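**Student:** Please work out how this folds:
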Amino acid sequence: MSAQLQDMPQIRRMVPADLDAVVAIEREVFLFPWTRGNFSDSIDSGYYCLVLEQGGDIFGYGVMSIGAEEAHLLTLSIAASAQHKGWGEKLLRRFIHIAREQRALTMFLDVRESNHAAARLYERIGFIQIARRRDYYPAMGGREDSLVMELVL
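**Tutor:** Sure, this is the predicted structure:
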């Protein structure tokens, strides 16, 4: 493979060797991060675990489960230095493509009520809010609601 192609960002399956980089991004971006064990368990369970990689550096990731014709996006994150460049949307669209390939009829996700940028992205792609989970997420000084969003595939 040419050096030029190796420097192109790619989306690929997450493997255990990626976990140090994934957990580092998780801790950088979230106040209440998933643990290494959460990611390891997701890989071991056969969930769809993807990373964004360029030149050997991981700068984004996501995890999705599929069952009973439903896809659930469990987490998706982009490193702070790579945010606002369209990578979150590219990764989300890959998960949507996989969900359709696996014959899921709907895709669900939870987003923090305060995460306006993510909610706008999801809405732009076609997700609609269908519910609210009270006190779903841990937050500084208490709990925060989750907006439950759905995309009909």
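
**Student:** Could you use CA atoms for every contact and neighbour count after this?
**Tutor:** Will do.

**Student:** mind listing the strands for the chain?
**Tutor:** In the chain, strands defined by DSSP state E lie at 10-13, 48-54, 57-67, 70-78, 106-112, 128-139, 142-152, listed in chain order.

**Student:** Let's compare: structure for the following, please.
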Amino acid sequence: MWKMFKHWWSWHSFTPLVFVPQQLEHQGQLVDIRQATLQDAQLLDSIQKQVYAVPPWQLATFYSELANRRRLYLLAQTPTHVIGFIGCDFFERAHITYLAILPHDQHQGWGHLLLQVMIDYCQNFDYPELTLEVDYNNQAAQKLYLQLGFQPIKLLKNYYPMIHHDAIFMSRPLTKE
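**Tutor:** Prediction:
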């Protein structure tokens, strides 16, 4: 009973996450980073459908994630178009739930930028580490994560069952500077 109450209380007493919008310069372009809202669910779903042949989430999942006070989704866009988004869960640990960059913007440092913004945000809390899973076959993403201080922890067999792929669980320390 105590465990159920403790879980309920931790959920209801959690202050919703707030991100102050940022305007950054990346490769000579201005990019706005802002917190995604429920009104962005269809946009996030559209992005994932352009990134993945088999989209991992349903539209309803995005609505649920964006309504969850323990989740933070950031959307990156230039004055001319949307770039992508990143999501993070703040429950028992800080955990990246999603990173998607539109295909025509990949391999240009946008994923690095979004991930660094999220790492900086996570350092405002008392979480000792930031974790994520990455597809075993996604070498480019693994390289990005290693560059940002993530280390492989363990292999997760058949983590993505719809596409029969394994994942690598990775972690990096979060230190306040």
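
**Student:** related to what we said a few turns ago, could you provide the strands of the first structure in JSON lines, with additional columns for distance to residue 93 of the first structure?
**Tutor:** Converted to JSON lines, these look like this (distance: least, C-alpha to C-alpha, whole Å):
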{"stretch": "strand 10-13", "distance to residue 93 of the first structure": "11"}
{"stretch": "strand 48-54", "distance to residue 93 of the first structure": "12"}
{"stretch": "strand 57-67", "distance to residue 93 of the first structure": "11"}
{"stretch": "strand 70-78", "distance to residue 93 of the first structure": "11"}
{"stretch": "strand 106-112", "distance to residue 93 of the first structure": "12"}
{"stretch": "strand 128-139", "distance to residue 93 of the first structure": "16"}
{"stretch": "strand 142-152", "distance to residue 93 of the first structure": "12"}
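
**Student:** Need these in JSON lines (columns: distance to residue 122 of the first structure and mean neighbour count).
**Tutor:** Formatted as JSON lines, the entries for the strands of the first structure read as follows, by distance: least, C-alpha to C-alpha, whole Å; neighbours: other C-alpha atoms under 10 Å:
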{"stretch": "strand 10-13", "distance to residue 122 of the first structure": "19", "mean neighbour count": "14"}
{"stretch": "strand 48-54", "distance to residue 122 of the first structure": "18", "mean neighbour count": "21"}
{"stretch": "strand 57-67", "distance to residue 122 of the first structure": "14", "mean neighbour count": "21"}
{"stretch": "strand 70-78", "distance to residue 122 of the first structure": "11", "mean neighbour count": "21"}
{"stretch": "strand 106-112", "distance to residue 122 of the first structure": "9", "mean neighbour count": "21"}
{"stretch": "strand 128-139", "distance to residue 122 of the first structure": "8", "mean neighbour count": "14"}
{"stretch": "strand 142-152", "distance to residue 122 of the first structure": "8", "mean neighbour count": "17"}
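
**Student:** how about those, which one is nearest residue 34 of the first structure?
**Tutor:** Comparing these against residue 34 of the first structure with C-alpha to C-alpha, the closest turns out to be strand 70-78 (9.1 Å).

**Student:** Which stretch of the second structure lines up against the lengthiest helix in the first structure?
**Tutor:** Identified as the longest helix of the first structure according to DSSP state H is helix 87-101. Using TM-score structural alignment, helix 87-101 of the first structure lines up with residues 110-124 of the second structure.

**Student:** list the buried ones in that stretch?
**Tutor:** Along stretch 110-124 of the second structure, the positions that meet the burial threshold by neighbour count (16 or more other C-alpha atoms under 10 Å) are 110-115, 118-119, 122-123.

**Student:** related to what we said a few turns ago, check the offset of the longest helix of the first structure from the chain's centre.
**Tutor:** Using C-alpha atoms, centre = their mean, to the nearest Å, we find the averaged C-alpha position of helix 87-101 of the first structure to lie 9 Å away from the chain's own average C-alpha position.

**Student:** what's the mean distance for it versus the second structure?
**Tutor:** Relative to the second structure, and after both are superposed, helix 87-101 of the first structure has an average distance of 0.7 Å to its aligned residues, where the measure is mean C-alpha distance after the TM-score superposition for the first structure.

**Student:** Contacts for that helix next, please.
**Tutor:** 11, 52, 60-62, 64, 66, 71, 73, 76-78, 107, 121, 153 (C-alpha atoms under 8 Å, 6 or more residues apart in numbering).
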